[in-house]
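> quick check, what structure comes out for this input:
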Amino acid sequence: MVYDGENTFYWKKALNGTTTGTSDVVQTGKGDAGNPLILYVTAPGATADLTVDLQTAVDEAFTKAVTLGTYTLKKDDGLKTKVPYGDLGFMRIKYTGASALTGGTLTAALVMDADLA
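Modelled structure (predicted):
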């Protein structure tokens, strides 16, 4: 799998002491590709399950955020899913821990080549 820095929401972000977070904004360009990108999220060492919301908006300030999908990331597992149609030009993710997180790191990115088997 190849990571592109411009399509990365989080790169090994420490989760210790957090319960929620909002990622950097990724500018994707308005519209949907015929071969959609894949949202790839891992949280090795996370001490609780995470709820991950993939959001889109027409502006970088996310004045009117639209949720494209809500996913549960089980601790010690990973998430690989095709990005749903409806991209408005900018994306970000928000995470919420099922309880306060005392460890682990979070990596989340849009990729083109994750094995979805």
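
> rest of the way, CA atoms for contacts and neighbours
Fine.

> quick one, what contacts Gln55?
Gln55 makes contact with Ala65, Val66, Thr67, Leu68, Gly69, Met91, Arg92, Ile93, Lys94 under the criterion Cα atoms under 8 Å, 6 or more residues apart in numbering.

> element containing it?
With elements taken from DSSP states H and E, the one containing Gln55 is strand 50-57.

> next one: Met91
Here Met91 is assigned to strand 90-97, by DSSP H and E.

> could you check the angle strand 50-57 makes with that strand?
Angle between the axes of strand 90-97 and strand 50-57 is 160 degrees (criterion: axes from the mean of the first three to the mean of the last three Cα atoms, to 10 degrees).

> which other helices and strands contact strand 90-97?
With contacts defined as 3 or more Cα pairs under 8 Å, 6 or more residues apart in numbering; DSSP states H and E, strand 90-97 has these neighbours: strand 20-22, strand 26-27, strand 50-57.

> wait, Lys80 sits on Thr72?
No: in this structure Lys80 lies outside contact range of Thr72 using Cα atoms under 8 Å: 11.2 Å.

> please name the nearest non-neighbouring residue to Phe90.
Gln27 (4.5 Å; Cα to Cα, 6 or more residues apart in numbering).

> please generate a structure for the following sequence too, so the two can be compared:
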Amino acid sequence: AQALVRMSAAAAEALRQATLPKGDALVAAQIAGIVAAKRTATLIPLAHQIELSGVDVAFAWHDDVTLRIETSARTAARTGVELEAMMAAALAALTIYDMTKAIDRSTTIADLRLLSKTGGASR
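All right, here's what the predicted structure looks like:
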């Protein structure tokens, strides 16, 4: 899954340098994404609790002011974990927003979407 977070140049520079008032937002967002994936079933009605074997949260600059968050989730179960991957991307993006808002109130989150899916009934 992916999400894009667009921000001002000042916020992007503070994020790159880990000088935001609340600390290192990339570390916090990575942890938030992993926790979100693990708690998907408690937050989305009728979602099944799935034992995850892994969750990855990665960051790359799409351009000078847009951070791309890409996530993946894995399980040994015979079901898809796309909701878990999307939850990870969404909460990582919200964490970046929260931690940059002191510098830039115009930060936006865009393009939350599933990039690919394998496994499960709805391939």
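
> superposing both, give me the TM-score.
In this superposition the chains share a TM-score of 0.38, using TM-score structural alignment, normalised by the length of the first structure; 74 aligned residues with a Cα RMSD of 4.1 Å.

> what is the subsequent helix or strand relative to the strand holding Gln55 of the first structure?
Taking DSSP H and E as the definition, the helix or strand that follows strand 50-57 of the first structure towards the C-terminus is strand 66-73.

> between that following strand and strand 50-57, how many degrees?
Computed by the same axes, to 10 degrees, the angle between strand 66-73 of the first structure and strand 50-57 is 160 degrees.

> how about strand 66-73 of the first structure: buried residues?
When burial is assessed from 16 or more other Cα atoms under 10 Å, strand 66-73 of the first structure yields the following buried residues: Val66, Thr67, Thr72, Leu73.

> got TSV for those residues, with distance to Leu110 of the first structure too?
Written out in TSV, the entries for the buried residues of strand 66-73 of the first structure read as follows (distance: Cα to Cα, whole Å):
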residue	distance to Leu110 of the first structure
Val66	17
Thr67	16
Thr72	17
Leu73	16
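
> so who does Leu79 of the first structure touch?
Contact criterion Cα under 8 Å, 6+ apart gives Leu39, Tyr40, Val41, Thr42, Leu73 as the residues in contact with Leu79 of the first structure.

> downstream of the helix ranked longest in the second structure, the next helix or strand is which one?
Looking across the second structure with DSSP state H, the single longest helix is helix 82-100. Elements were assigned by DSSP H and E; along the chain past helix 82-100 of the second structure, the next helix or strand is strand 108-113.

> next, the angle from that next one to helix 82-100.
170 degrees.

> elements contacting strand 108-113 of the second structure?
Contact analysis of strand 108-113 of the second structure by 3+ Cα pairs under 8 Å, 6+ apart lists strand 2-6, helix 82-100 as its packing neighbours.

> so what secondary structure elements neighbour the first one?
The one in question is strand 2-6 of the second structure. Based on contacts counted as 3+ Cα pairs under 8 Å, 6+ apart, the elements that strand 2-6 of the second structure packs against are strand 66-75, helix 82-100, strand 108-113.

> check those for me and report the most buried one.
Each of those was scored by mean neighbour count; the highest is helix 82-100, a mean of 25, by mean count of other Cα atoms under 10 Å.
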